[in-house]
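Engineer: Sequence and predicted structure, then a few things I'm wondering about:
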Amino acid sequence: MTETPNPYIVDADTLTGEMRPIRRVVLALGSNLGDRMSCLQGAVSAIADTPDVWVTGVSPVYETEPVGAPDGSEPFLNAVVLVDTTLAAHRLMERALAIEDVYDRERTDVVNAPRTLDVDLIVVGDRRSHDESLRLPHPRAHERAFVLQPWADLEPDAVLPDHGPVVELLAALDGSGLTRRDDLELDLG
């Protein structure tokens, strides 16, 4: 199917004739409500179904004790997805929020509240953003073993911009609440 461009939307790439760059993106997934594994797999599939997004890797699944969550919160399942994309960072953020909404993510004022699905943009190429709606690289990724360990499994030589090599950041963290679940596996979508 051919898509006809909307004549009312001016795209700088269309004006210049230049190709949009392909950027490597790291997405972190988490779920601690409902069918956690189904939510994670659904997120991977939805990401893979996104136009101009190509899933290149999915990490092992980790079970994680909730960090800074309300008392009684259940453990999370976490994973990292690597993608290549030509989409802009804000479009990726919109897509991540839409995927969370499909899985009935409830947003509350409670910090680190339990959730059916969390889709975080960790890095989008070397893009930096300090907008209230989009912070890149993710401002707390360097403190989160549940992000760094699955990422290191996929890319042992990965570097978190402005913070350093992922394996070095991970070595400085307490990973005791993190358990690799080899009995659970996510498909590429």
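Structural biologist: Ah, there it is.
Engineer: Could you use CA atoms for every contact and neighbour count after this?
Structural biologist: Noted.
Engineer: What is the burial count for Thr14?
Structural biologist: For Thr14, the neighbour count with other Cα atoms under 10 Å is 11.
Engineer: let me fix that: Ala69
Structural biologist: 15.
Engineer: Just give the closest residue to it, not the sequence neighbours.
Structural biologist: The shortest distance from Ala69 to any non-neighbouring residue, by Cα to Cα, 6 or more residues apart in numbering, is to Asn112 (4.8 Å).
Engineer: next up, a second structure to put side by side with the first:
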Amino acid sequence: MHKVFLSLGSNLGDREKYLFEAVDEISKIPDVSIIKVSNIYETEPVGYLEQGKFLNMALKLHTELEPLKLLEHLQKVENMLKRTREIHWGPRTIDIDILMMDDLRIDLEELIIPHPRMFERAFVLIPLMELIEREDSFIDKIKNFINNCTDKNGVIFYKKAEEIFCGLLPTCFF
């Protein structure tokens, strides 16, 4: 069983709805169990700045799937939710990134784990921090990375996840 952390973001259309639909679809992937969902944060875009603000969150899940098979399923979810890749770091209905998977280190053209830019981005690390257990060996590293992020003041609490997800999904992940 693999322990996986995902990052989700949306900045087009009904951002909450896209996050909800992504979590719902991820929960339906065979051999995937969502363990915990972070709260939702609103953030400024990074890279391409001529776009709206993002809603960001993180998920912790367990899966029997191997990394590339999990990636394939997550890309199907993105495609189902009309994700397009027209502008690098541009606007999107949904973005799903595999941040970490156990202690794996993968460096392939289609997948890099841990995510190569996660340690520079407070909008990824702050929601992730909510999912990390005290016994996780990397908790202090994540705290240090957050303290060093230049965008940490731009990560604004938006909504408790249970306000969106509890009662709507078959299981509550809080």
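Structural biologist: Yep, that arrived. Just so it is clear, the model here is predicted, and its values are computed rather than measured.
Engineer: overall similarity of the pair, as a TM-score.
Structural biologist: For this chain pair, the superposition-based TM-score is 0.88 by TM-score structural alignment, normalised by the length of structure 2; 164 aligned residues with a Cα RMSD of 1.8 Å.
Engineer: Who are the contact partners of the residue nearest to Ala69 of structure 1?
Structural biologist: The contact partners of Asn112 of structure 1, taken as Cα atoms under 8 Å, 6 or more residues apart in numbering, are 67-70.
Engineer: Relative to Ser27 of structure 2, how far out is the equivalent of it over in structure 2?
Structural biologist: In structure 2, Asn112 of structure 1 lines up with Trp89, judged by TM-score structural alignment. Separation of Trp89 of structure 2 from Ser27 of structure 2 (Cα to Cα, to the nearest Å) stands at 26 Å.
Engineer: Also Glu66 of structure 2?
Structural biologist: The spacing between Glu66 of structure 2 and Ser27 of structure 2, counted by Cα to Cα, is 17 Å.
Engineer: the more surrounded of those two?
Structural biologist: Neighbours per residue, other Cα under 10 Å: of Glu66 of structure 2 and Ser27, the larger number sits with Ser27, 18 against 11.
Engineer: hmm, back to that, which of the contacts of Asn112 of structure 1 map to contacts in structure 2?
Structural biologist: Among those, the ones still in contact in structure 2 (both residues aligned by TM-score structural alignment, their matches' Cα atoms under 8 Å) are 67-69.
Engineer: Which positions in stretch 103-120 of structure 2 come out as buried?
Structural biologist: 112-115, 118-120 (16 or more other Cα atoms under 10 Å).
Engineer: To what extent is the residue mapped onto Val61 of structure 1 from structure 2 buried, counted in neighbours?
Structural biologist: Aligned by TM-score structural alignment, Val61 of structure 1 pairs with Ile40 of structure 2. Ile40 of structure 2 has 28 neighbours, counted by other Cα under 10 Å.
Engineer: my guess is Ile40 of structure 2 contacts Phe54, does it?
Structural biologist: No. The pair Ile40 of structure 2 / Phe54 is not scored as a contact, 9.9 Å apart, by Cα atoms under 8 Å.
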